[in-house]
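>>> my questions concern the predicted model and sequence given below.
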Amino acid sequence: MELDPKEAERAVGVTALGAFYSVQQAAKRMIPAAKGAILLTGATAGVKGFALSSPFAMGKFALRGVAQSAARELAPKGMNVAHAVVDGRVRPAGRTDSADRPDSTLDPDAIARTYVDLLRQHRSAWSWEIEVRPWVESF
């Protein structure tokens, strides 16, 4: 009841419409080559909403929908569209996790390697969505 409707509009505009415009422009450039990949980064909020996070969840749910729809539209044209759910805090550069909770945050280099793995997938075994989370995460 207390959430700002303008914040919801802004979140959906930035997250969902931003993804839509990006995918649309990338696809226009990749379709002539009949190959390419578009990787979109989401969050846990795109799979399950949390209390008082409706604006963020709305945008992330919509971003996931853009990815899923674009994957189905563009796969027959030789393009892979994938959505990555980043489920956890990303470790800031130059920092380490505390000794009592090692690997409790996501290593940005490990996330990047996951994206590279998505790019290297064989066309016979494409993924449209993948989730990454710290191994200590309870889900």
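Arrived safely, thanks for sending.
>>> contacts, neighbours, all on C-alpha from now
OK.
>>> report the secondary structure state of the residue nearest the centre of the chain.
The geometric centre of the chain, computed from its C-alpha atoms, lies nearest to Thr41 (Cα atoms, centre = their mean), at 2.1 Å. Classification of Thr41 using DSSP: H, G, I helix; E, B strand; the rest coil returns strand.
>>> pasting the second one now:
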Amino acid sequence: MTQQTAVIVGAGKGLSASLARRLAKEGFHIALVARDVDKLTGLVAETGARAFAADAQVAPAIEGVFAEVDQIFGPPDLVVFNAAMRYRGPVELLDPVDVMDAYAVGAFGGFLTAQAAARRMLARGSGSLFFTGATASVKAMPHSVPFAMAKFALRALAQGLARELGPRGIHVAHFIIDGGIASSWATQGEGGPADKWLDPDAIAETYLSVHRQHRSAWTSEMELRPWVEKF
């Protein structure tokens, strides 16, 4: 079996780090893409991944990263889009420039990543393209309009691509992470059960299992939530 390649766009701590560690154990070549690659130094050393600096909303930057990955590892087998900006505030105080930046990163960046991935996967006739959603993908909350706008759009992108690319051999899936991820939200000494937050390692395990699904029973959307999370 040939060594597979994974590209994670919007890499950082939490889910991206857990996914990189899990894929490294499986022998994947791993490309980590982020605006600030300095924050990935430890993860790169731990996993043997390669870090690439790029802004998810800039088309030439994303295409350039995928071209580099082609040269170093070959076309990707798995691409995960994790990029997002959590810009919050009451609507009357939101800065339109910042709102557009949040939307461009979280939604348009998903499109650019998908387009670059699809061009390569279609040439081979296989691959997995995964999008990380949130509670905001299906339920917009007060003071979180910019984040919800991007997540709603990302879900629509995933649905359309699943219908378009699935019959052509590309597995597209959208994951609704309905709750806080432990590495991002848990605080030391906080009361309640230790597993009230989603374990990023458990999420990563789920992503890998979906990537390995047989095409006769592909998952197109999955909701993940801790056992105490309200529906």
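Thanks, I have it. These numbers were taken from a predicted model, which means no experiment stands behind them.
>>> the residue nearest to the centre of structure 1 pairs with which position in structure 2?
Across the two structures, Thr41 of structure 1 finds its equivalent in Thr132 of structure 2, going by TM-score structural alignment.
>>> who are the contact partners of its match?
The contact partners of Thr132 of structure 2, by Cα atoms under 8 Å, 6 or more residues apart in numbering, come to Val80, Phe81, Asn82, His174, Phe175, Ile176, Ile177.
>>> where does the equivalent of Ile176 of structure 2 over in structure 1 sit: helix, strand or coil?
When structure 1 is aligned by TM-score structural alignment, the residue opposite Ile176 of structure 2 is Val85. Classification of Val85 of structure 1 using three-state DSSP returns strand.
>>> could you count how many residues lie near Val85 of structure 1?
Close neighbours of Val85 of structure 1, defined as other Cα atoms under 10 Å, add up to 21.
>>> related to what we said a few turns ago, could you check the distance from the match of Thr41 of structure 1 over to Leu15 of structure 2?
As defined by Cα to Cα, to the nearest Å, Thr132 of structure 2 lies at a distance of 10 Å from Leu15 of structure 2.
>>> which strand or helix spans Ala27 of structure 1?
Assignment of secondary structure by DSSP states H and E places Ala27 of structure 1 within helix 18-30.
>>> contacts only, for Ala93 of structure 1.
By Cα under 8 Å, 6+ apart, the contact list for Ala93 of structure 1 is empty.
>>> longest helix in structure 2, by residue count?
If you go by DSSP state H, structure 2 has its longest helix at helix 145-165.
>>> how about that helix: buried residues?
For helix 145-165 of structure 2, the neighbour count (16 or more other Cα atoms under 10 Å) marks 145-155, 157-159, 161-162, 165 as buried.
>>> then stretch 178-192 of structure 2?
Asp178, Gly179, Gly180, Ile181, Ala182.
>>> so which of those residues belong to helices?
When DSSP H defines the helices, the subset of the buried residues of stretch 178-192 of structure 2 inside them is Ala182.
>>> closest to Ile8 of structure 2 among the buried residues of stretch 178-192 of structure 2?
Among those, Ile181 lies closest to Ile8 of structure 2 (Cα to Cα), at 17.5 Å.
>>> excluding covalently adjacent residues, which one is nearest to that closest one?
Of all residues beyond its chain neighbours, the one nearest Ile181 of structure 2 is Leu198 (4.6 Å), with distances taken as Cα to Cα, 6 or more residues apart in numbering.
>>> doesn't Ala37 of structure 1 fall inside a strand?
Yes: Ala37 of structure 1: assigned to a strand according to three-state DSSP.
>>> the residue lying closest to it once chain neighbours are set aside in helix, strand or coil?
The spatially closest residue to Ala37 of structure 1, leaving aside those adjacent along the chain, is Asn80, at 4.6 Å (Cα to Cα, 6+ apart). Following three-state DSSP, the label given to Asn80 of structure 1 is strand.
>>> still on that earlier bit, now the match of Thr41 of structure 1: how far from Lys139 of structure 2?
Taking Cα to Cα as the measure, Thr132 of structure 2 falls 15 Å from Lys139 of structure 2.
>>> helices of structure 2, start to end?
Assigned by DSSP H, the helices in structure 2 fall at 15-25, 41-47, 59-72, 96-103, 109-124, 145-165, 182-185, 200-211.
>>> make a markdown table from these and add distance to Met222 of structure 2 to it.
As requested, these are exported to a markdown table (distance: least, Cα to Cα, whole Å):
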| stretch | distance to Met222 of structure 2 |
| --- | --- |
| helix 15-25 | 16 |
| helix 41-47 | 27 |
| helix 59-72 | 26 |
| helix 96-103 | 23 |
| helix 109-124 | 18 |
| helix 145-165 | 11 |
| helix 182-185 | 19 |
| helix 200-211 | 10 |
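>>> Pro193 of structure 2: which of those is closest?
Nearest to Pro193 of structure 2 among the helices of structure 2 is helix 182-185; the distance by Cα to Cα comes to 11.8 Å.
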